[in-house]
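Undergrad: Provided below for reference: sequence and predicted model.
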Amino acid sequence: MKNIDKNLEYIRNVKVEEINWSKLFGSYSCGIKIGEDIKNNNLLDLKVLKNIENEIEHQSTLWTITPFTMIFLIRQLEKDYGDKKEEYCYILEIYKLIVETLKFTQDEALEENSFDKLEVYEEMKDIFKINLNLEDFEDEEEYIEVFFEEEMTDIRYNSVYYYTDLVVKNGKKTLEEILSKKVNYEDNQIANFINSLLKIL
C-alpha cells in the first residue's frame, strides 16, 4: 500500500545528493548530466532546460527521471529569477508540458481512471533501485539498452506516472503562493501563465 504522507515528505525534503542519478533514465541518456546540472544550480540556464525538456518527456512518454527532475524544477520556481525571466517561464512551460502529458495518458491509456489505481512502488525512491550499474558496461548506450530490456517493468513504468502526478499536484501550492506574490513582482505574463497552468492541474 502506498504511503502518501511519507512520499510527500520525501518530495518536499529530498536533497539532490540523495538521489542516484545514474540509476534514472531519460529519453536519450541516464540521469547523470541532469543530476549534475541540478547540483550546480544550473536550472536557470536555457540550454540546460532544453536538454531537460528533451529528456523528461518525449512523444507523450515520461521516463524514470521525470518525477525526480520535476521536484527540483518546482523548487526553482520558488526562488527569485532575477534577470532570468525567459528561463523561469521556460520552467513553467515544462511544467505545463508534463501536466498535459499526464492528462493525455490518463484520458487515452487509463480511460480517464485515476493513476491511484495503478500498481506502483510503495515509495517513490524505489524507482531508482535497479540491479544495473553503469560502470559494468562499456558505454552508456549499452547500459540504457539493457535497462529498457530488463528493468523497465510494468510496476516501474506505472510508478513513473503515479509519482510524476503526485509531484506536480503537490507543486500546485507552490504555484498558488507564487501567484499571490505577483502583485509585488508586477509581472502579468508569469501570473497569466500560472493561472493557465492551475486550470489544468
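TA: Great, that's in hand.

Undergrad: use CA for all of it now, contacts and neighbours both
TA: Will do.

Undergrad: ok, and for the longest helix along the chain, which residues are buried?
TA: If each helix of the chain is counted by residues according to DSSP state H, the longest one is helix 85-108. Within helix 85-108, the residues that count as buried by 16 or more other C-alpha atoms under 10 Å are 87-106.

Undergrad: for stretch 58-67, same thing?
TA: By neighbour count on 16+ other C-alpha under 10 Å, the buried set for stretch 58-67 is 61, 62, 63, 64, 65, 66, 67.

Undergrad: Inside helices: which ones of the residues you listed?
TA: 66, 67.

Undergrad: Quick one: the buried residues of stretch 58-67 as JSON lines, columns for distance to residue 148 too.
TA: Rendered in JSON lines, the data for those read as follows (distance: C-alpha to C-alpha, whole Å):
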{"residue": "61", "distance to residue 148": "14"}
{"residue": "62", "distance to residue 148": "13"}
{"residue": "63", "distance to residue 148": "11"}
{"residue": "64", "distance to residue 148": "11"}
{"residue": "65", "distance to residue 148": "13"}
{"residue": "66", "distance to residue 148": "15"}
{"residue": "67", "distance to residue 148": "18"}
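
Undergrad: so after the longest helix of the chain, what's the next helix or strand?
TA: Later in the chain than helix 85-108, the nearest helix or strand by DSSP states H and E is helix 140-146.

Undergrad: Relative to residue 110, which of the buried residues of stretch 58-67 is nearest.
TA: Within the buried residues of stretch 58-67, the smallest distance to residue 110 is 14.0 Å, found for residue 61 (C-alpha to C-alpha).

Undergrad: right, and that closest one touches residue 103 too?
TA: No: contact criterion C-alpha atoms under 8 Å: residue 61 and residue 103 do not qualify, at 11.6 Å.

Undergrad: Neighbours of residue 158, how many?
TA: Neighbour count of residue 158, defined by other C-alpha atoms under 10 Å: 19.

Undergrad: err, residue 157, not the other one
TA: Residue 157 is flanked by 19 other residues according to other C-alpha under 10 Å.

Undergrad: Same question for residue 9.
TA: A count of nearby residues for residue 9, using other C-alpha under 10 Å, gives 10.

Undergrad: one more structure, for comparison:
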Amino acid sequence: MTEENRAYITHLKVTDVPWHRLTTAYGRGTDFPEHFAVLEQMGDLEPVKDSLYELTTNMEHQGTLWHATPFAMVFLGRILAKALAESSRNPTAHFLAGELLDFFACILQCFHDGDEMEHAAPLPCFSDLLKEEYLWSEEYDEEEDEMRYEEDEVFPDDLFYSFYYYSWAAVKSYQDALEQVPAEFAGPAAAVLKLL
C-alpha cells in the first residue's frame, strides 16, 4: 500500500464521504454516519446490534462488496480499535469487538475470492473512488438506480475491483491494532491477520 493511500485512510473523516452517492447492497449509504455514531458510543446493546446489522448487510451480500464498503471499513477499523481497548470494562464493546473481527474476516475472504479471479488493476488512489464520474446522482431515485444497474457496465472494472482492494487496504492499515488484541480475541484476530 502506498504512503498516499495510508495517509488518506488515516485522515479520512466521515464528513469527507458523500455517503448518499455511494451504492450499497440495498440502496445507498446515506444512513451510514448515523450507524457509525451508534457503534462508536458503544452504549445500549440493542441499538448497537441494529446499527451493526444495517451496516454489515449493506456492505457485503453473497460475496459482493459495494462502493460504500471500503470507506465504511475505514471507520469500522477505528471502531474496532476502540472496542478492543474498552472490551474489558464495557460488555457492549466486548460484543462489538468479537462481531467486527468476524466481519473483517468475511470482508477479507471476499477480497481473496475476487483477487483469485481475473480482474483489472485497482484505481491508483483510494480517493479516486470519489471522482465525480463514479458517484451516483445527488438525489436518490430508486427507479433510476435500478435502470442504472441494468446497464452492461454499471461499474467500470477498475472501480469494481477497487471496492475489494481498498476494503483490504482499510483493514491492513489497522494491522498494528490487530496484532495487540486482548488474549480472548487472539483467535479471531489471528484469522483476520492470516487473511491480510
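TA: Cool, the structure landed. All values reported here derive from a predicted model rather than from experimental measurement.

Undergrad: Tell me how the two chains score on TM-score.
TA: Once the chains are overlaid, their TM-score stands at 0.81 when taken by TM-score structural alignment, normalised by the length of structure 2; 180 aligned residues with a C-alpha RMSD of 2.2 Å.

Undergrad: Pull the contacting residues for the equivalent of residue 48 of structure 1 over in structure 2.
TA: Using TM-score structural alignment, the equivalent of residue 48 of structure 1 in structure 2 is residue 51. Applying C-alpha atoms under 8 Å, 6 or more residues apart in numbering, one finds that residue 51 of structure 2 lies in contact with 35, 36, 38, 39.

Undergrad: any idea how far the residue positioned nearest the centre of structure 2 lies from residue 162 of structure 2?
TA: The residue at the geometric middle of structure 2, judged as the C-alpha nearest the mean C-alpha position with C-alpha atoms, centre = their mean, is residue 73 (2.6 Å). Taking C-alpha to C-alpha, to the nearest Å as the measure, residue 73 of structure 2 falls 13 Å from residue 162 of structure 2.

Undergrad: Residue 70 of structure 2 now?
TA: Relative to residue 162 of structure 2, residue 70 of structure 2 is positioned 8 Å away (C-alpha to C-alpha).

Undergrad: Structure 2: strands as residue ranges?
TA: In structure 2, the segments counted as strands under DSSP state E are 23-24, 27-28, 60-61, 64-65.

Undergrad: So what touches stretch 18-33 of structure 1?
TA: Among residues not part of stretch 18-33 of structure 1, those counted as contacts by C-alpha under 8 Å, 6+ apart are 34-35, 54-58, 62-66, 127-130, 132-134, 140-141, 144.

Undergrad: hmm, which of those are the buried ones?
TA: A residue is treated as buried here by neighbour count (16+ other C-alpha under 10 Å); on that basis the buried members of the contacts of stretch 18-33 of structure 1 are 34-35, 55-57, 62-66, 127-128, 132, 140, 144.

Undergrad: just the residues you listed now: which is nearest residue 173 of structure 1?
TA: Using C-alpha to C-alpha, the shortest approach to residue 173 of structure 1 within those belongs to residue 66, at 19.5 Å.

Undergrad: Now do the same for the closest one: its match in structure 2.
TA: Counting by TM-score structural alignment, residue 66 of structure 1 lines up with residue 69 in structure 2.

Undergrad: what does residue 189 of structure 2 align to in structure 1?
TA: Using TM-score structural alignment as the criterion, the counterpart of residue 189 of structure 2 in structure 1 is residue 194.

Undergrad: That match - how many residues pack around it?
TA: When neighbours are counted by other C-alpha under 10 Å, residue 194 of structure 1 registers 21.

Undergrad: Residue 22 of structure 2 too?
TA: The local packing count at residue 22 of structure 2 equals 23, with neighbours defined by other C-alpha under 10 Å.

Undergrad: How much space separates it from residue 48 of structure 2?
TA: With the distance defined as C-alpha to C-alpha, residue 22 of structure 2 ends up 23 Å from residue 48 of structure 2.

Undergrad: and if you look at residue 116 of structure 2?
TA: From residue 116 of structure 2 across to residue 48 of structure 2, the span is 34 Å (C-alpha to C-alpha).

Undergrad: Tell me the helices and strands packed up against the longest helix of structure 1.
TA: Judged by 3 or more C-alpha pairs under 8 Å, 6 or more residues apart in numbering; DSSP states H and E, the packing partners of helix 85-108 of structure 1 are helix 46-56, helix 66-77, helix 154-170, helix 188-200.

Undergrad: can you redo the ones you listed as TSV with distance to residue 6 of structure 1?
TA: Listed next are those as TSV, based on distance: least, C-alpha to C-alpha, whole Å:
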stretch	distance to residue 6 of structure 1
helix 46-56	24
helix 66-77	15
helix 154-170	12
helix 188-200	25
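
Undergrad: out of the ones you listed, nearest to residue 39 of structure 1?
TA: The stretch from these with the least distance to residue 39 of structure 1 (C-alpha to C-alpha) is helix 66-77; that distance is 9.9 Å.
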